[in-house]
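S.K.: need a structure here:
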Amino acid sequence: MGTTLPSDEAGELRRHLGVFDAVVIGLGSMIGAGIFAALTPAAVAGGSGLLLGLALAAVVAYCNATSSARLAVRYPQSGGTYVYGRERLGDFWGYLAGWGFVVGKTASCAAMALTVGSYVWPRQAHPVAVAAVVALTAVNYVGVRKSAWLTRGIVAVVLAALAAVVTACLTGGTAAVAHLDIGSDAAFGGVLQAAGLLFFAFAGYARIATLGEEVRDPKRTIPRAIPLALGITLVVYAAVAVAVLLVLGPARLAHTTAPLAEAVRAAGVPSLVPLVRVGAALAALGSLLALILGVSRTTLAMARDRHLPHALAAVHPRFQVPHRAELAVGAVVAILAATTDVRGAIGFSSFGVLAYYAVANASAWTLTPAEGRPARIVPLLGTAGCLVLAFALPFASVLWGAAVIVAGAAAYGLRRAVAHRA
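M.R.: Predicted structure coming up:
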């Protein structure tokens, strides 16, 4: 005798996001605190090869975006690569992708929250970070449409701040333009590590795919929104990177903790520093908002398949959001934000995100032409690029990231063994 679950347990999410809102959510995920913080470690790793690293990261991101878009059209469900891996490669690979995403992006949420705290009130960064997590979890709880409107405003302010930085660097009257010799003294390994670090700043376009159940006409909306959001982000990042390098040069850039603020000072426009600080804080808030949104949707998908506690699969009957998953994610992120540091969280997150996208590209490889398979070179380059960049990261990031992925795989095997004996 079958049982019909109440809408709170088995309800469908409401489809009401169009192309514009989907692009804005993608921009809010990508154009975040990464561009305010990632340039310095990338300069340390790659020196004058920073721009080459940016280009390499963009190529890998393009492959990932194309593969994700084709798969999202085929499987317009919440969960992103968790769903794609499960359907195309098998249950284990879907689980592993979902595990890497949830764990890695939860750490990324903590990093974004701490970035907010460090810009808003440096001496009380941890309490401010926790407060930011609580506030944005509440915004997501009452509905994704409100999240989209808030993200739209944040993206507008951040883009204005970045435009001011670029303009000041290129036109500042008192700044001596630094000598820029792109890549001539950069070791190949350093360029790869810079690319891996800069990829962290791109990894937001999949947020559109993880919202597959809340997008209107996903076959039309998702393939348009993902590459459009990625293209806009690449143009913005390239302009900012070139402008900052022209003013500071790679050596000076590698020794500053606030590269964009230092750049406008060097350009002779110190009055823009407060705007940069506000822009950085808002950028981190925008990223945190979209990250909590995406992690909760993947948690929902995994809970539906009982890879995570099934209670997290509930959809709120009024707000039509995975409210228990959002509260659980918010609680874990708040604990991490109160106890961890930004550097550790970012390094840990990068490895998990690249592993996640490697599964996405491998899944896209299995599509047939009738299913919209991209050119073979796209998923091949994407898979190889993700693996290379993941293992080019700093050793500690590789060690801890690999350990957590292996732990997740072991947990999966143990659960299957117990189920088989039962």
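S.K.: CA only for contacts and neighbour counts going forward, please
M.R.: Noted.
S.K.: Show the residue spans covered by the helices in the stretch 151-300 of the chain.
M.R.: Secondary structure of the stretch 151-300 of the chain (DSSP state H, counting those that start in this stretch): helices at 188-202, 206-210, 218-253, 259-266, 273-304.
S.K.: Can you lay out these as CSV showing distance to T40 and mean neighbour count?
M.R.: Listed next are these as CSV, based on distance: least, Cα to Cα, whole Å; neighbours: other Cα atoms under 10 Å:
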stretch, distance to T40, mean neighbour count
helix 188-202, 10, 26
helix 206-210, 25, 29
helix 218-253, 6, 21
helix 259-266, 7, 24
helix 273-304, 14, 25
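S.K.: wait, which of the ones you listed is closest to H126?
M.R.: H126 sits nearest to helix 273-304 of all these, at 13.9 Å, using Cα to Cα.
S.K.: Now the element after the closest one, going C-ward?
M.R.: Using DSSP states H and E, the helix or strand that follows helix 273-304 in sequence is helix 323-339.
S.K.: Give the next helix or strand downstream of that next one.
M.R.: helix 342-365.
S.K.: Alongside the first, I'd like the structure of this one:
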Amino acid sequence: MTDRAEPSSDQPHLMKPGGAWAMAVGGMIGGGIFSTLGVVIAVAGQFAWASFVLGGLVALCSGQSYAALSRVIDRPGGSYAYLMDIGWRRTARIAVWVLVVGYTFTVSVYAVTFGSYAAFALGAAAWVKTAAAIGAIAVLAGINLMGAAEATFIEKVAVWGKLAILLVLSGFGLARWDTGQLVADPGSPVGWTGALIGMGVVFMAYEGFQLLSYDYDEMEDPPRTISRAMPAAILATMATYVLVALGAAMLAGAGEIVAREEVALAIAGREALGLAGFLAVSLAATFSAGSAINATVFATARLASRAAEDGEMPALFGKRDSSGVPWAGTLLISGAAAVLVVIGGLEVLVEVASLIFLAVFALVNWLAIHCRVGRRWASWIGLCGSLGGAAMLVLYLAGVV
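M.R.: Take a look at the predicted model:
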């Protein structure tokens, strides 16, 4: 175990369980249901809800592996730190670069979602979507440069606001239950295999909870906080995804959601409550995507800074200001994400990010098994689920299934 100084619990900038929970939920839902619902319905059809359940179970098992390993090494860094702790430095160097690239892709997904909903709500030209996406990255990078307290406050406000709107939307949809609305294309029936493929395609919707392992030193009583916040955030997110996947389909129809995947929930909101519902969901989507950008940049910059301090990434990533904020990493990650917004498409970004995180979660579950920490049966489920999801995604991308 690595020795480290215990932070004082009265430091106002440290995250308590509520703040950590909000940061994890913000990281997941921001890039999840708003960005990926249309993508997963296109693959899984009426079993899209099952894809979210399967992904949630894999994430829950993986979360216990992350929490157990974090408690043992007692320092931030996630899979990178775990590998360094057992002396696998070369593998750790590869892993940290893969992670930073993966998180940069996810920031770009969230930004595209932000820009799509903002431009659609305003009825603006196509170029406004890109401009709004880049603007969101810039603003939230600025908030991150202000420090942990400001980033966590933004997260709490955004998370509770979007959860309220999504649950109300789901309630209106479920009240109009019609199983026919779940079918995207009646002429092309989808079997349960679609749910397995959908789990792989949509897995980036659960990327976010592990960001807490990078924020370990930003928490009050880290072992207790991460053990409580991580599973609670995953369960809350899974429940929200299932309810919204069903409710939105009841309102807009699965076919319409697939056809308008970038703004599908805004259309569902209009079906539920007219203009008020349209505006409320559009507001929730922009807040949600914004909170996900905030949480991901916050944690990724700290991961890169830690690796730079260890000599595993360029020293520039380790530059911090007088308040300890990794300003160079924040700007570099945000800048790269802005470039991806310009050159990438939503479906491609989602699929690449999903594959990266399935591989990373498989690695973390294997490390938990190898190091004999946490609940080994859960780590085995997380490992097999991650590898299975990755295999299905690769087969889907190859056109085999």
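S.K.: From the rest of the structure, what touches stretch 41-50 of structure 1?
M.R.: The contact list for stretch 41-50 of structure 1 (Cα atoms under 8 Å, 6 or more residues apart in numbering) reads 39, 53, 180-187, 190-195, 197-198, 249-251, 253-255.
S.K.: and what of stretch 312-324 of structure 2?
M.R.: 93, 97, 147, 301, 304-309, 326-329.
S.K.: try stretch 73-93 of structure 2
M.R.: 1-4, 66, 69-70, 95-96, 210-211, 213-217, 223, 303, 306-307, 312-313, 360, 363-364, 367.
S.K.: quick one on the thing from earlier: ok, the contacts of stretch 312-324 of structure 2 vs G55 of structure 2, which is closest?
M.R.: W97 (24.3 Å).
S.K.: Now do the SS call for the counterpart of that closest one in structure 1.
M.R.: W97 of structure 2 maps onto W99 in structure 1 when the alignment is built from TM-score structural alignment. Classification of W99 of structure 1 using DSSP: H, G, I helix; E, B strand; the rest coil returns helix.
S.K.: W99 of structure 1 contacts G408, doesn't it?
M.R.: Yes: contact criterion Cα atoms under 8 Å: W99 of structure 1 and G408 qualify, at 6.6 Å.
S.K.: which one of the two has more residues nearby?
M.R.: Neighbour totals were compared for W99 of structure 1 and G408, and W99 leads with 27 against 18 (other Cα atoms under 10 Å).
S.K.: Stretch 191-198 of structure 1 maps to which residues in structure 2?
M.R.: With TM-score structural alignment applied, stretch 191-198 of structure 1 matches the range 195-202 in structure 2.
S.K.: returning to what we had before: export the helices of the stretch 151-300 of structure 1 to JSON lines and append columns for distance to G47 of structure 1.
M.R.: Below are the helices of the stretch 151-300 of structure 1 laid out as JSON lines (distance: least, Cα to Cα, whole Å):
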{"stretch": "helix 188-202", "distance to G47 of structure 1": "8"}
{"stretch": "helix 206-210", "distance to G47 of structure 1": "29"}
{"stretch": "helix 218-253", "distance to G47 of structure 1": "5"}
{"stretch": "helix 259-266", "distance to G47 of structure 1": "14"}
{"stretch": "helix 273-304", "distance to G47 of structure 1": "23"}
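S.K.: Give me the spatial nearest neighbour of W121 of structure 1, chain neighbours excluded.
M.R.: Of all residues not flanking W121 of structure 1 in the chain, V128 sits nearest, at 7.2 Å (Cα to Cα, 6 or more residues apart in numbering).
S.K.: just checking, the one you found touches M112?
M.R.: No: with contact defined as Cα under 8 Å, V128 of structure 1 does not count as touching M112 (11.4 Å).
S.K.: more neighbours, those two?
M.R.: Neighbour tally, V128 of structure 1 and M112, criterion other Cα under 10 Å: the higher count belongs to M112, 31 against 23.
S.K.: and the counterpart of E326 of structure 1 in structure 2, what does it touch?
M.R.: Using TM-score structural alignment, the equivalent of E326 of structure 1 in structure 2 is T330. Contacts for T330 of structure 2 (Cα under 8 Å, 6+ apart) come out as 141, 144-145, 297-298, 300-301.
S.K.: 7 Å instead?
M.R.: 141, 297, 301 (Cα atoms under 7 Å, 6 or more residues apart in numbering).
S.K.: residues touching the last one, list them.
M.R.: Under the criterion of Cα under 7 Å, 6+ apart, the neighbours of A301 of structure 2 are 326, 329-330.
S.K.: Please apply the same query to V378 of structure 1.
M.R.: Per Cα under 7 Å, 6+ apart, neighbours of V378 of structure 1: C63.
S.K.: again, only this time at 8 Å
M.R.: 63, 66-67, 361.
S.K.: can you confirm it is in a helix?
M.R.: Yes: using three-state DSSP, the assignment for V378 of structure 1 is a helix.
S.K.: In structure 2, what residue corresponds to it?
M.R.: In structure 2, the residue matched to V378 of structure 1 (TM-score structural alignment) is A378.
S.K.: Which residues does the match of stretch 191-198 of structure 1 contact?
M.R.: For stretch 195-202 of structure 2, the surrounding residues in contact (Cα under 8 Å, 6+ apart) are 32, 36, 39-41, 43-44, 47-48, 50-52, 54-55, 350-351, 354-355, 358, 388-393, 396.
S.K.: how close does the match of E326 of structure 1 sit to A336 of structure 2?
M.R.: T330 of structure 2 sits 10 Å away from A336 of structure 2, taking Cα to Cα, to the nearest Å as the criterion.
S.K.: burial count for the alignment partner in structure 1 of D85 of structure 2?
M.R.: Alignment note: D85 of structure 2 maps to E87 in structure 1; criterion TM-score structural alignment. Number of residues near E87 of structure 1 (other Cα under 10 Å) recorded here: 14.
S.K.: Over to A338 of structure 1?
M.R.: 18.
S.K.: ok now do the alignment partner in structure 2 of it, which residues does it touch?
M.R.: Under the alignment by TM-score structural alignment, A338 of structure 1 pairs with V342 in structure 2. Going by Cα under 8 Å, 6+ apart, V342 of structure 2 touches T130.
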